[in-house]
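Participant: fold the following.
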Amino acid sequence: MPSPLSPIDIQIKRLPHGEGLPLPAYATAHAAGMDVVSAEELVLEPRARHAVATGFALAIPEGYEVQVRPRSGLALKHGISLPNTPGTIDADYRGELKIILINLGDQPFAIARGDRVAQLVVAPVQLASFTEVDSLDDTARGTGGFGSTGV
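Facilitator: From the prediction side, this is the model:
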């Protein structure tokens, strides 16, 4: 059995409105995402969006990003998601972590301070560069677009 990966250290700054809130944390031993909670109370109306304050700012190490992802239970039960999922927090951003939520359901959704609103997944970043060419190599799929490989 492979040994567990060593965690990277991410510095986190608690903002005044984050006092008393838990730090982002893994709910289980094998969870990939850390739960993050709301630092504010609000009602998210159907089809509305809101950048939910978390009360924290991060210093992500160079070479990493933090991805913000929806919580599956909120999505299934209430239609609460992220319109830009997964969202990316870059290593050079130092402002407050906010979670852009959208209510895709048909009922208002109440969010209380301390409610879990999203998951954070730490991921390495692979930089790339582009080389402009006149043609690309051929593949079995070729230029087949959306839905071209299945029903």
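
Participant: contacts, neighbours, all on C-alpha from now
Facilitator: Noted.

Participant: which residues of the protein fall in helices?
Facilitator: 72-78 (DSSP state H).

Participant: the strands in it, which residues?
Facilitator: Here the chain has its strands, by DSSP state E, at 11-14, 25-26, 34-37, 42-44, 49-59, 64-69, 80-81, 87-89, 96-103, 109-111, 116-124.

Participant: now those in TSV, with distance to Thr139?
Facilitator: What follows is these, written out as TSV (distance: least, C-alpha to C-alpha, whole Å):
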stretch	distance to Thr139
strand 11-14	45
strand 25-26	41
strand 34-37	39
strand 42-44	46
strand 49-59	41
strand 64-69	31
strand 80-81	36
strand 87-89	31
strand 96-103	38
strand 109-111	47
strand 116-124	29
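
Participant: another sequence for comparison is provided below:
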Amino acid sequence: MAKVLIKKLDPAVELPAYKTEGASGMDLMALVKEPINLKPNSSCLVPTGLAVAFSSDFEIQIRPRSGLAAKNSISVLNTPGTIDSDYRGEIKVILFNHGKNDFLINNKDRIAQMILTPVIKMDLEETDDLPETIRGEGGFGSTGK
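Facilitator: Model prediction:
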């Protein structure tokens, strides 16, 4: 298990926790003084009142909650959102309403989940030629439906 330091930016914030033993993510909750009315085809930035610190071998990914997506068409706009290891500001979630109805975000609503994920850094080597493959430059549906 990797250690993540977490700081409450407001005493009213509840710390995230795994809801089941098999859960890979922890739910993040909204920290809002007034409810936010998220209109269809609109986005908003929702504060969580949390900041974190962890090893540079990891990132935290912010992902949608499946229940919000299935029942209300609410998703994280920049899925997955990335919290870099050197970021010390408040975690905020960009929610998007893909639905046809307004969606009300209340204080302490579970709005997204965060997952700690390993990061493998790239070592780029510039070249004029890439190795050939069967697929070649085919993309965007070139391998079938």
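
Participant: circling back to that earlier point, out of the strands of structure 1, which one sits most buried?
Facilitator: strand 80-81 (a mean of 25; mean count of other C-alpha atoms under 10 Å).

Participant: superposed on structure 2, what's the mean shift for that one?
Facilitator: Here strand 80-81 of structure 1, set against structure 2 after superposition, deviates by a mean of 0.6 Å using mean C-alpha distance after the TM-score superposition for structure 1.

Participant: tell me who's in contact with the corresponding residue of structure 2 for Pro83 of structure 1.
Facilitator: Alignment note (TM-score structural alignment): Pro83 of structure 1 maps to Leu77 of structure 2. Under the criterion of C-alpha atoms under 8 Å, 6 or more residues apart in numbering, the neighbours of Leu77 of structure 2 are 43, 94-96.

Participant: how about a cut-off of 6 Å?
Facilitator: 94-96 (C-alpha atoms under 6 Å, 6 or more residues apart in numbering).

Participant: so for Gly89 of structure 2, what's the nearest residue that isn't a sequence neighbour?
Facilitator: Leaving out its chain neighbours, the residue that sits closest to Gly89 of structure 2 by C-alpha to C-alpha, 6 or more residues apart in numbering is Ala51, at 5.7 Å.

Participant: can you tell me how far that neighbour is from Gly81 of structure 2?
Facilitator: Going from Ala51 of structure 2 to Gly81 of structure 2 by C-alpha to C-alpha, to the nearest Å gives 15 Å.

Participant: Lys92 of structure 2 reaches Val46, doesn't it?
Facilitator: Yes - in this structure Lys92 of structure 2 lies within contact range of Val46 using C-alpha atoms under 6 Å: 5.4 Å.
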